[in-house]
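Student: Need a 3D model of the sequence below.
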Amino acid sequence: MSMVAGDRDRDTAGRARNARPRDALGRPLPRGAEGEPRAPEGVVRTPEATLAEAQALLDAGRPFHAHEVLEDAWKTGPADERDLWRGLAQLAVGLTHAARGNAAGAGTLLGRAARSLGTAGVAAGRHGVDVAGLLRWAEPRAAAAQTGAPVDLTPPRLRSTGAEVTR
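Tutor: The predicted structure follows:
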């Protein structure tokens, strides 16, 4: 349940919750405008469902929404998988910043994503995440953004085709 206190939406516990509609890149729209459907927050999904939903959102040009799905896994997943999910969420929000034209934000978040993914360890193999491929995707985009060069907005592949998932 949301309530409006002043100019900020807050939930019943008083935490900020922006209930305004958002565009495909997560930018708030005026109240009453028709926005993009949003993924509900705090949903616990299987890793397979998380990766499939996030990839579909990335492929549809909705990296902000993919970030929200990945953030749920980061916040609700096991502690030994936090670097993996945090890195994937940072990657999606870095792409969001790039698509919005925010080079500084893109460079910062893509750099953080590369660092988090670089420490993901065995959790990545557990779910077939292509960490090496994601690092090859993120690092040049982070460098381009940091120099103000255009950033290639082609979405990354979270898993390599034919990736073996370890159990």
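
Student: Every contact and neighbour count from this point should use C-alpha atoms.
Tutor: Fine.

Student: which element is the residue positioned nearest the centre of the chain on?
Tutor: Nearest to the mean C-alpha position of the chain, by C-alpha atoms, centre = their mean, lies residue 67 at 2.1 Å. According to DSSP states H and E, residue 67 maps onto helix 63-76.

Student: one more to put side by side:
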Amino acid sequence: MGSTSNGSEERPGGARDRDEEGRARNARPRDGLGRPLPYGEDGVPRQPEGVVRTPQETVTEAQRLLDEGRPFHAHEVFEDAWKSGPEEERELWRGLAQLAVGLTHAARGNLTGGARLLRRGAGAAETWTSDSGRTQPHGIDIAAMAAWARNLATDLERDGRPVDASARAPKLRTPTPER
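Tutor: Okay, here's the model as predicted:
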């Protein structure tokens, strides 16, 4: 692939990436943390956009991606829920998307931005919880998620180094004790 005079990569064929409906879409492959790779390199499979899932499917898919160290992709799952779910749950899903993006930035090395997004997402989810009166929507322990996010933000600021996304992934649902 060639480069333009400013050093950026050319798209194959030189045209803008577009989807089937003609909307601009970046088709560059991405790594596990969502960073664009050069055209022609192998990336990880992208999350399809605009998928409508049940809340349970959303949480299950996001957890799988978080456990695999792919928080950017988990953020896209939460974003789909935020955009397609009921209006009264938009802030819940937006807050969870911010938590996933915060972990993404923490793993990429943007520690200040990661800490900021983790705290913002924790606050958004807690605000939604207090406004809705629901403490564990769809089995998600919001108090535990907020504590996880604030602890990770503090660790980022104290340690000053990126984290392993899969090792620091949160558990969205509180395990239920076996009887």
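
Student: Let me see the TM-score of these two.
Tutor: Comparison of the two superposed chains (TM-score structural alignment, normalised by the length of the first structure) gives a TM-score of 0.85, and 161 aligned residues with a C-alpha RMSD of 2.5 Å.

Student: Measure how buried the alignment partner in the second structure of residue 56 of the first structure is and give me the count.
Tutor: Residue pairing (TM-score structural alignment): residue 56 of the first structure is matched to residue 64 of the second structure. By other C-alpha atoms under 10 Å, 14 other residues sit near residue 64 of the second structure.

Student: how big's the offset between the helix or strand hosting residue 64 of the second structure and the first structure?
Tutor: Residue 64 of the second structure is located in helix 55-67, with elements delineated by DSSP H and E. Taken against the first structure, helix 55-67 of the second structure registers an average deviation of 0.5 Å after superposition, with mean C-alpha distance after the TM-score superposition for the first structure.

Student: how close does the match of residue 56 of the first structure sit to residue 58 of the second structure?
Tutor: Residue 64 of the second structure sits 10 Å away from residue 58 of the second structure, going by C-alpha to C-alpha, to the nearest Å.

Student: before we move on, what about residue 22 of the second structure?
Tutor: 27 Å.

Student: of these two, who's got more company?
Tutor: Taking other C-alpha under 10 Å, residue 22 of the second structure and residue 58 do not tie; residue 58 has more neighbours (21 against 9).

Student: contacting residues for the closest residue to that one other than its chain neighbours?
Tutor: In this structure, residue 58 of the second structure finds its nearest non-sequential neighbour in residue 77, 6.4 Å apart by C-alpha to C-alpha, 6 or more residues apart in numbering. By C-alpha atoms under 8 Å, 6 or more residues apart in numbering, residue 77 of the second structure lies in contact with 47, 51, 58, 61-62.

Student: how about these in JSON lines, adding distance to residue 16 of the second structure?
Tutor: Shown next, in JSON lines, are the contacts of residue 77 of the second structure (distance: C-alpha to C-alpha, whole Å):
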{"residue": "47", "distance to residue 16 of the second structure": "20"}
{"residue": "51", "distance to residue 16 of the second structure": "24"}
{"residue": "58", "distance to residue 16 of the second structure": "31"}
{"residue": "61", "distance to residue 16 of the second structure": "30"}
{"residue": "62", "distance to residue 16 of the second structure": "30"}
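
Student: For residue 91 of the second structure, state which of those is nearest.
Tutor: Checking those against residue 91 of the second structure by C-alpha to C-alpha gives residue 58 as the nearest, at 14.9 Å.

Student: Is the closest one in contact with residue 79, as I believe?
Tutor: No. If you go by C-alpha atoms under 8 Å, residue 58 of the second structure and residue 79 don't touch, sitting 9.8 Å apart.

Student: Now do the contacts for residue 79 of the second structure.
Tutor: Contacts of residue 79 of the second structure by C-alpha under 8 Å, 6+ apart are 93-94, 97.

Student: In helices, which of these appear?
Tutor: Among those, the members falling in helices (DSSP state H) are 93-94, 97.
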